[in-house]
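>>> curious how this folds, go ahead:
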Amino acid sequence: MTTTTTIDLKMYINGEWVASGDRTTIPVINPASGEVFAQLPQGTVADVKEAVDAARKAFDSGVWSGISAQERSTYLLKIADKIEEYQDELVPLETQDNGKTLTEAGFDVADAAACFRYYAGLIKAPDGQTYHVGDPMQAMVVREPVGVCGLIVPWNFPLLMSVWKIAPALAAGNTIVFKPSEVTPVTPQKLIAILEEVGIPKGVVNMVTGTGAEVGNAIVESADVDLISFTGGTKTGKHIMKTAADTVKKVSLELGGKSPNIVFDDTDLETVVDHGLFGIFYGTGQVCSAGSRILVQDTIYDKYVERFVERAKKIKVGFGNAEGTEIGPLVSQQHMEKVLSYIEIGKEEGATLACGGNRITTGGLENGYFVEPTVFTNVTSDMRIVQEEIFGPVVVIQKFSTEEEAIALANGTVYGLAAGVFTNDGARGMRVIKKLKAGITWINAFGPTYNEAPWGGYKQSGVGRNLGTFGLDEFQEVKQINVNLEVGPVGYFQS
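Model prediction:
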């Protein structure tokens, strides 16, 4: 379980692998062991400018935007093949980088390849419109790439979140300046190496690494960046939106969530408990759409809590690459301390700690950032643990009586990313889902994601969408073209 070598990471600017302009680095830590296993360049504002200039030059030259959709599709298919070819390298790297289990990392790698294939097909589909506006005019709409796109991704799905942005951005014909999280940069760098390997033209893809405060902010502020696509915390998203207003660039934000999972009393107990566990504890709860608020009808509340807690206590926490591990560590010491502080807040607020609540420091896990699966019951809507995103293996289970009360509780936060409803009454399921202010919803499930379907939220969970045709739309401009088929004087002015 120990790290024996240190990986020296690089940035990628204008087709070259380079160090930071001032040669400083950031240590990258394995969250399961607390060991440094890589060194990441801390990019500078000058590095960002160089990357943006390269992306601008490449875009304006048409080396990528000017080739056919069929040619771009061929590149994307080659990338998908390479991701699968390097699967045995990518999966353990993702586990070492983020802490997630090998099973979860395997899902991410497979989804990454599938995402490139999806956009490789979509970009060849018809996408224009024509209008019969009356002779002699012919009106049409075409879609064009936005230009230089700044792509900023989080640490919880390092490879997959990178792909969710890079695949549609490249499919649409844009050039990119990409910033992975400084916490989990290893598999994103391998992805950029794959793009280089398949022959993406020089300057089309650029990666600058470092902190959000320096590198991320410089990308957002740049007048030569035409679009920002960001996934991460709501506080940072608000800052990006304000900063981007200075240059009136397009902004797509997928932000935080405090997603409700509503359970009615006509469901099978084992089934709904099982889905509830998956909804919150998959990915160690470090999932933006996690079902972190479980709302249970009062008639089955006690039975649900009893069974949920019983099973939560049995979840196997450990090294992501160890056989039998079901959830791994939190991503960093800083984030672990944040999650533990919220657990203390929950206790102080008067919620009942039904299980968990502690850092795990036994069984060889003492150097990692492991926290027990944690369940709070007897909560009220005004508690911070009910209202604020914790982003860890912490769930609150709240009681409701009527359908109307469930809807009110579900909609009672500033977030609106995801929501689920469990009921055997199909009409009620649709009725409730239609009243929930959330962008991603499920009936009798919680969590499945599809490349074909849009991903994003209402309210303070963001603006815009990833994935599906909507995800491609984010990286395109719509242009109206009007053609006069009978050229001659207008005849409006008489003199």
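
>>> contacts, neighbours, all on C-alpha from now
OK.

>>> run through the helices of the stretch 51-200 of the chain in chain order.
Under the criterion DSSP state H, counting those that start in this stretch, helices of the stretch 51-200 of the chain are mapped to 69-85, 87-98, 102-122, 158-171, 186-197.

>>> these: which one's closest to Asp22?
Taking Cα to Cα, helix 186-197 is the member of these nearest to Asp22, at 19.8 Å.

>>> so that closest one versus helix 102-122, what angle?
30 degrees (axes from the mean of the first three to the mean of the last three Cα atoms, to 10 degrees).

>>> tell me what helix 186-197 is packed against?
Here helix 186-197 touches helix 69-85, helix 87-98, helix 158-171, going by 3 or more Cα pairs under 8 Å, 6 or more residues apart in numbering; DSSP states H and E.

>>> to compare against the first, here's the next sequence to fold:
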Amino acid sequence: MTESANPSVYAASDRAAALQQLRQSLAQRPPRLLIDGVWRPALSAQTLEVDDPATGEPIARIAAGDSGDIDLAVAAARRAFREGPWPRLPASRRAAALFALADAIERRQQEFALLESLDAGHSLMSIVNGDLPLGLRSLRDYAGWATKIAGEVPMRSADQRGMDYFLREPIGVAAIVTPWNAPFLMVLQKLAAALAAGCTVVIKPAELAPLSALYIGELCDEAGIPAGVVNIVTGTGVAAGQALAEHPDVNLISFTGSTQVGQSIMAAAARSNLKRVVLELGGKSPAMVFADADLDKAATAIVGEIAFKSGQYCAAGSRVYVQASVHAPLLEKMHAAMQRIRIGAGYADGTDMGPMISDAQRRRAQDLIDHSLAAGARVLRGGHARSGPGYFFEPTLIADARADMRVAQEEIFAPVLCVTPFADDAGLSEVAALANDSRYGLSAKLWARDIGTVHGLIGLLETGQVIVNGGGGEATLPFGGVKQSGYGRENGHVGLSAFTEIKSVRLGY
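Have a look, this model is predicted:
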């Protein structure tokens, strides 16, 4: 099996029929939750509507789970952890199940790509080249890590009696709460780590884009994952998400979403049972462009990133600081790059950027822009929603945005860039001060060739990640932020450790 999807399988000649078939299938699916291996309606029998962001029209109904359904799902996960085989399986067998789940998803990759595009609005190419291969890689990477979870035995003197060591054990029941901006990928990244560690899980996907999580749930049985190990409760954050955060039988909650919700989850975790938390939250990431940078590459990358998922990407470099001598040419190149963006339904042929997730999200972006324009900022391009059906927004360039303006401080989550020059003779500490002037600290993007500039700034930036000249390599590095961008890290062995608990042993004889 490969880890990359083949774009040729999404040829336009086949896509229309496949999309129509998918729409019909979604319309006929009963709204159900997955609890203890059984698909069943919500206790309340209430449902929620899921829309296609490209049209605003409904495409499916999902079960509106609430605290009662969460109680049942957590109880099932607790039984599966305490009495079931999953935590007791040899690690190699858990690994085999993760490999099998990856293979099952890969066999249906065309359906998953269309589903994600229809549900979340993203372009097929962004899913084919990003979400799909990264999700498959997460499953296979963590399958490999499952057999490498280990404690430590300290060195001891030859005449020392007894032994000291510590074990790593699965933390227990893990709650996984995922966002609407990368629903397929976020479910798989969190689920893979939890299952590799031997945990059982309750997944609460975002109600705006929950469909890929339900499809993944259907494949868990095919992959040999026992009943009760993976449970899925759809519903609102208020009714289902809060119940998970407050539940006394949940040992860890892994959440990706807004800082405001992350703060409420941390508070609920503290009030309930001091459950562990991993929080990947908001961002207002800076991009710094120096005069010696490759301006063509920088402009293309910065604009491409803000168009990726229609700007609904927490690590996107939305605040651009550029050295004064190249401010004008970089703006010109960025403007041209935005002109080339093809906007349309994510599943349409040739689309580079799809719609935003909802009208409410689009109206919030418009409000932030309008507020800052009234305060003196200037729109160089875009700045408004597109007319017609769906939730489309024009790629936007803003100048003269002061640091105290809302567009410069708040996470817009839309295809909006604020561009600000800095003096040619500015010191690295001055540039870092601009970049660090945010309550967030998720990612930073640096464009420069001078190695002194690069290494000097890396040490000054208050952020969990620095990407230099577009990045490179293929290692799965820890991902997460500082300040109000989150708590903890995901990916790799660091992400796996979050789903384990340490038990120290002092053995005498």
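
>>> TM-score them against each other, please.
The TM-score (TM-score structural alignment, normalised by the length of structure 1) is 0.94; 480 aligned residues with a Cα RMSD of 1.5 Å.

>>> before we move on, the earlier item: could the helices of the stretch 51-200 of structure 1 go into CSV alongside distance to Val483 of structure 1?
Shown next, in CSV, are the helices of the stretch 51-200 of structure 1 (distance: least, Cα to Cα, whole Å):
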stretch, distance to Val483 of structure 1
helix 69-85, 24
helix 87-98, 50
helix 102-122, 28
helix 158-171, 28
helix 186-197, 39
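
>>> right, and these - which one's nearest Val309 of structure 1?
Between Val309 of structure 1 and the helices of the stretch 51-200 of structure 1, the shortest gap by Cα to Cα is with helix 102-122, which sits at 23.2 Å.

>>> for the closest one, packing partners?
Judged by 3+ Cα pairs under 8 Å, 6+ apart, helix 102-122 of structure 1 is in contact with helix 69-85, helix 87-98, helix 158-171.

>>> ok so, going back, winner for burial among the helices and strands packed on helix 186-197 of structure 1?
helix 158-171 (a mean of 26; mean count of other Cα atoms under 10 Å).

>>> mean per-residue distance, that one versus structure 2.
Once fitted to structure 2, helix 158-171 of structure 1 is off its aligned match by 0.4 Å on average (mean Cα distance after the TM-score superposition for structure 1).

>>> where in structure 2 does that helix fall?
The aligned range for helix 158-171 of structure 1 in structure 2 is 183-196, by TM-score structural alignment.

>>> trace Trp447 of structure 2 over to structure 1, please.
In structure 1, the residue paired with Trp447 of structure 2 according to TM-score structural alignment is Phe422.

>>> what about that match, neighbour count?
25 (other Cα atoms under 10 Å).

>>> distance of it relative to Thr267 of structure 1?
According to Cα to Cα, to the nearest Å, Phe422 of structure 1 stands 7 Å off from Thr267 of structure 1.

>>> also Pro126 of structure 1?
In terms of Cα to Cα, Pro126 of structure 1 sits 44 Å off from Thr267 of structure 1.

>>> tell me which of these two has more neighbours.
Thr267 (15 against 7).

>>> can you tell me the element the aligned partner of the more buried one in structure 2 falls in?
The equivalent of Thr267 of structure 1 in structure 2 is Ala293 (alignment by TM-score structural alignment). Counting by DSSP states H and E, no helix or strand carries Ala293 of structure 2.

>>> what's the closest non-adjacent residue to Ala293 of structure 2?
Ala448 (4.5 Å; Cα to Cα, 6 or more residues apart in numbering).

>>> what about the helices in the stretch 351-500 of structure 2?
In the stretch 351-500 of structure 2, the helices defined using DSSP H, counting those that start in this stretch lie at 359-374, 406-409, 428-436, 451-458, 492-497.

>>> which one, of the ones you listed, ends up nearest to Ile70 of structure 2?
helix 492-497 (24.4 Å).

>>> and the closest one, which stretch of structure 1?
Aligned by TM-score structural alignment, helix 492-497 of structure 2 falls on residues 468-473 of structure 1.

>>> how close does that stretch sit to structure 2?
Mean deviation for stretch 468-473 of structure 1: 0.7 Å (mean Cα distance after the TM-score superposition for structure 1).

>>> what are the contacting residues of that stretch?
119, 122, 168-169, 171-172, 451-455, 465-466 (Cα atoms under 8 Å, 6 or more residues apart in numbering).

>>> mind doing that once more with 7 Å?
168, 172, 451-454, 465 (Cα atoms under 7 Å, 6 or more residues apart in numbering).

>>> quick one: which of the residues you listed has the most company?
Pro168 (30 neighbours).

>>> quick one on the thing from earlier: separation between the residue nearest to Ala293 of structure 2 and Gln323 of structure 2?
11 Å.

>>> which residues touch whatever residue of structure 1 lines up with Asn251 of structure 2?
Under the alignment (TM-score structural alignment), Asn251 of structure 2 maps onto Asp226 of structure 1. Applying Cα under 7 Å, 6+ apart, we find Asp226 of structure 1 in contact with 146-149, 249-250.

>>> closest one to Gln333 of structure 1 out of those residues, please.
Among the contacts of Asp226 of structure 1, and counting by Cα to Cα, the member closest to Gln333 of structure 1 is Cys149, at 31.6 Å.

>>> quick one: contacts for the closest one?
Cys149 of structure 1 makes contact with 174-177, 225-228, according to Cα under 7 Å, 6+ apart.

>>> and with 10 Å instead?
The contact partners of Cys149 of structure 1, by Cα atoms under 10 Å, 6 or more residues apart in numbering, come to 52, 55-56, 165-166, 169-170, 174-178, 205, 219-220, 224-229, 249-251, 475.

>>> quick one: map it onto structure 2.
Per TM-score structural alignment, the equivalent position to Cys149 of structure 1 in structure 2 is Ala174.
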